[in-house]
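> No sequence on hand, only this structure:
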């Protein structure tokens, strides 16, 4: 399980940091977005490793990983909401906020289901298989997004474009999700009984 206080604190601090950094300019905001995502990745990977070392079940590991993925999605959505409501102007912001919040809701919903299974001491193999396939899809999608943003010239982005702050959030959020997904697929796993 993860600490709700740590999760909420990371979300609030990460959102505030990247939104404030947008007032300081392109390179500062990009550096803060990268650093924030690096912290999220370290939290996610260390939590999964700690759970695996302590004998955590597959549902416990899947739930923890999903909660940290949800943090990245929530941070992306909230960062764009705050940035484009208080700092910058870009008319398409709301679509990406909805995507971030939707991704967060899916991840957190799955995490809650896994927490129930963990508390009950059961493993729903069908649900774990679905989670694995979704994680594979997310990993592939995030790799494609990162490569596509570089190829399309969206990263680094021309600071004259109104979506420059969103692109840094998209890019580093996608990198973070790819790393967390890869760790879920090939990193520490539950010990078989």
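Yep, that arrived. Just so it is clear, the structure is predicted and the values come from calculations on it, not from any experiment.
> hey, let's count contacts and neighbours off CA atoms from now on
OK.
> Which secondary structure elements does the helix or strand harbouring residue 116 sit against?
Per DSSP states H and E, residue 116 falls inside helix 93-120. Applying 3 or more C-alpha pairs under 8 Å, 6 or more residues apart in numbering; DSSP states H and E, we find helix 93-120 packed against helix 58-82.
> Let me know the distance separating the spatially most central residue of the chain from residue 107.
Nearest residue to the geometric centre of the chain (C-alpha atoms, centre = their mean): residue 72, 2.2 Å. Residue 72 sits 10 Å away from residue 107, taking C-alpha to C-alpha, to the nearest Å as the criterion.
> likewise residue 182?
The spacing between residue 182 and residue 107, counted by C-alpha to C-alpha, is 16 Å.
> The two: who's more crowded?
Applying other C-alpha atoms under 10 Å to residue 182 and residue 107 shows that residue 107 carries more neighbours, namely 25 against 16.
> another structure for you, compare them:
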């Protein structure tokens, strides 16, 4: 796969996602090779290409993405606005509404749902950890450096630096904001 086939921004998004998994940058070939070993990164790799390119490689990416979506139950539409450094942990059963906005350095746990019945879905800030089996319901705002505990159902806005848990989710702490976000991507890494 050659650099001239992809836009610079797409390569940077893929590189930022790879950095979150490995902690280093690599050539596009090495990142492509890593897709055979990690299905979560493979999903983000093909998602980034399918979302930004209007060429033959886009058609290939959409077919690959569709196969991975069916195999692992991952439904992240190409139209979803996703920042740098997306990390999918134990990628299975994740459903995201296309109107969601996801910031930089966000971790998505297995069985996460970001949905909306009417209107827009959640807006998620930077450096946010979303644990397993979390539901973000409707048009809510999740601040920066937030940790959302496993099984939480978030129905209200969450301020910066908070840790929330429970059904419905409540703030339980302001200690150690964003503590589960490892290998944060910053623009100068590239």
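Nice, thanks for sending it over. Quantities reported herein were computed from a predicted structural model and do not represent experimental measurements.
> What value does the TM-score take for this pair?
TM-score of the superposed chains, computed with TM-score structural alignment, normalised by the length of the second structure, equals 0.26; 79 aligned residues with a C-alpha RMSD of 5.1 Å.
> can you pull the contacts of the residue nearest to the centre of the first structure?
Residues in contact with residue 72 of the first structure (C-alpha atoms under 8 Å, 6 or more residues apart in numbering) are 37, 40, 104, 173, 176-177.
> ok, back up a step: just the angle for the helix holding residue 116 of the first structure relative to helix 58-82, thanks.
Going by axes from the mean of the first three to the mean of the last three C-alpha atoms, to 10 degrees, helix 93-120 of the first structure is angled at 160 degrees with respect to helix 58-82.
> got the buried residues for helix 93-120 of the first structure?
Within helix 93-120 of the first structure, the residues that qualify as buried are 93, 96-98, 100-115, 117-118, counting by 16 or more other C-alpha atoms under 10 Å.
> Report the contact partners of residue 140 of the first structure.
Neighbouring residues of residue 140 of the first structure by C-alpha under 8 Å, 6+ apart: residue 178.
> Would you point out the most distant pair within the contacts of residue 72 of the first structure?
Of all pairs drawn from these, the greatest distance, 15.1 Å, lies between 37 and 104 (C-alpha to C-alpha).
> I'd like to know how many residues surround residue 22 of the first structure.
22.
> Let me see the ranges of the strands in the first structure.
Secondary structure of the first structure (DSSP state E): no strands located.
> all helices for it, in order.
4-22, 26-53, 58-82, 93-120, 125-151, 164-186 (DSSP state H).
> Provide the contact partners of the last one at residue level.
It stands for helix 164-186 of the first structure. Residues from elsewhere that reach helix 164-186 of the first structure (C-alpha under 8 Å, 6+ apart): 22, 26, 29-30, 33-34, 37-38, 40-41, 44-45, 62, 65, 69, 72-73, 76, 79-80, 83, 132, 135-136, 138-140, 142-143, 145-146, 149, 154-158.
> how much distance is there from it to the middle of the chain?
Between the centre of helix 164-186 of the first structure and the centre of its chain there are 6 Å (C-alpha atoms, centre = their mean, to the nearest Å).
> what angle do it and helix 58-82 make?
Here helix 164-186 of the first structure points in a direction 180 degrees away from that of helix 58-82 (the same axes, to 10 degrees).
> tell me what the strand or helix carrying residue 17 of the second structure is packed against?
Here residue 17 of the second structure is covered by helix 8-22, with elements defined by DSSP H and E. Packing partners of helix 8-22 of the second structure (3+ C-alpha pairs under 8 Å, 6+ apart): helix 28-34, helix 39-52, strand 87-88.
> right, so of those, which gets closest to residue 20 of the second structure?
Short answer: strand 87-88, nearest of those by C-alpha to C-alpha, at 6.3 Å.
> which strands and helices sit next to that closest one?
helix 8-22, helix 39-52, strand 107-108.
> still on that earlier bit, just the helices of the first structure: most buried one?
helix 58-82 (a mean of 26; mean count of other C-alpha atoms under 10 Å).
> any idea how far that helix is from the chain center?
Relative to the chain's own centre, helix 58-82 of the first structure is displaced by 5 Å; criterion: C-alpha atoms, centre = their mean.
> Looking at the second structure, which helix is longest?
Across the second structure, the longest stretch assigned as helix under DSSP H is helix 56-72.
> Between helix 39-52 and that helix, find me the angle.
Counting by the same axes, to 10 degrees, helix 56-72 of the second structure lies at 140 degrees to helix 39-52.
> So which elements touch the next helix or strand after helix 56-72 of the second structure?
Once the chain leaves helix 56-72 of the second structure, the next helix or strand it forms, by DSSP H and E, is strand 81-82. Counting contacts by 3+ C-alpha pairs under 8 Å, 6+ apart, strand 81-82 of the second structure packs against strand 101-102.
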